[in-house]
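*Asks:* Okay, sequence plus prediction incoming.
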Amino acid sequence: MSDLQLVNDRLNALINNLSAPARKEMARTIAKKLRASQQQNIKRQQASDGTPFKPRKAQPIRSKKGRVKREMFAKLRTVKYMKVQATSDEAVVEFTGRVQRMVRVHHYGLRDRPSRNRSEIQYEPRPLMGINQSNLNLIGDIVIDSLSS
């Protein structure tokens, strides 16, 4: 057995020694911190690995002149659409309701119709959610703080 597996088993044993409400509170804290991290990534218009989102496509010639003044996904990063769920076994950050479909299209770069009367458009992949090394370090810190208290 590798050393990493041994550490993982001992850490799981320590976490399982916590009471169910304590584990749930730890999971809720982790989910809230991850949501804040994802909201910041969306605000900065970048994926979790730091690469910037692909810019919007240029509008057709006949459309209005001027630049688009609002940023992409401004409403999606609000608490109304990014919900946190926590149980004693898991922490979940997810998009809710009707926006899940739109998020899936943009996250994976799928084809979709922007409105009923328009033709399908191939969207650029813009990963809205993801885990990076700083998130993993944050989760580790929260787990250590929960175990030490």
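*Replies:* Nice, I can see it.
*Asks:* Please count neighbours and contacts with C-alpha atoms only from this point.
*Replies:* OK.
*Asks:* ok, longest helix in this protein?
*Replies:* Longest helix of the chain, by residue count under DSSP state H: helix 20-43.
*Asks:* Any chance you could list what contacts the next helix or strand after that one?
*Replies:* Moving toward the C-terminus from helix 20-43, the next helix or strand (DSSP states H and E) is strand 82-86. The set of residues external to strand 82-86 that reach it, using Cα atoms under 8 Å, 6 or more residues apart in numbering, is 24-25, 27-28, 31-32, 35, 76, 91-96.
*Asks:* Out of those, who's the most crowded?
*Replies:* Compared across the contacts of strand 82-86, residue 27 has the highest neighbour count, 25 neighbours, by other Cα atoms under 10 Å.
*Asks:* Give me the buried stretch members for the longest helix of the chain, please.
*Replies:* 23-39, 41-42 (16 or more other Cα atoms under 10 Å).
*Asks:* next, the one to line up against it:
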Amino acid sequence: MAGTQNRNSPMSDDLKTLEQWASVLLAQLDPAQRRKVNLQVAQDLRRSQQQRIKTQMTPEGIAYTARKPRKDLRGKKGRIKRQKAAMFNKLRTNTHLKVKEDGNEIAVGFFGRVARIARVHQFGLGDRVAKDGPEVRYAERRLLGFSTADRETIQDALLKHIKS
């Protein structure tokens, strides 16, 4: 999910530590309980990713790079469009930001055709605006990733489930 992290970065080390800590706790659960807690964690993560995308922030808390201004601001009969819609409104819905899980793993991300759009923005790649349009290099806008709050959410969900 957070594929832009350097393997030697502090965040990568934190995730590795969290994974080791969680795997010990999850090993104590039977498969049905493990699946239940995995699904709950995945849903919590998806919700937090959706909220963060809604606020137009990266996992590090930095605002997304603004869109480039469009040249065709005139609509019908000379009116000027003034709406400023947030980026990725449709992309952050449950329809596109999905949870996939099996007995041992969970994944929160974009799958299928929308994954290409998300990947272009996540890594700041080039793509065509329209089918036969010009090639445009998009700014890097990290849609998915782990924040400190996400790691705490995972820990809290696991501890809550084990206590009950």
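*Replies:* Great, that's in hand. Since the model is a prediction, treat every value here as computed from it, not as a measurement.
*Asks:* related to what we said a few turns ago, tell me the helices and strands packed up against the longest helix of the first structure.
*Replies:* Applying 3 or more Cα pairs under 8 Å, 6 or more residues apart in numbering; DSSP states H and E, one finds that helix 20-43 of the first structure contacts strand 82-86, strand 91-95, helix 133-148.
*Asks:* wait, which of these is closest to residue 50 of the first structure?
*Replies:* With Cα to Cα as the criterion, residue 50 of the first structure lies closest to helix 133-148 of these, at 11.3 Å.
*Asks:* between the closest one and helix 20-43, how big is the angle?
*Replies:* 160 degrees (axes from the mean of the first three to the mean of the last three Cα atoms, to 10 degrees).
*Asks:* Can you check which part of the second structure helix 133-148 of the first structure sits on?
*Replies:* The alignment of helix 133-148 of the first structure onto the second structure (TM-score structural alignment) spans residues 148-163.
*Asks:* Against the first structure, what's the mean shift for the matching stretch, could you check?
*Replies:* On superposition with the first structure, the mean distance recorded for stretch 148-163 of the second structure (mean Cα distance after the TM-score superposition for the first structure) is 1.0 Å.
*Asks:* what does that stretch rub up against?
*Replies:* 15, 18, 22, 25, 37, 40, 41, 44, 45, 48.
*Asks:* any idea whether the fourth one is helix, strand or coil?
*Replies:* The reference is to residue 25 of the second structure. helix (DSSP: H, G, I helix; E, B strand; the rest coil).
*Asks:* give the contact list for it.
*Replies:* Contacts of residue 25 of the second structure by Cα under 8 Å, 6+ apart are residue 158.
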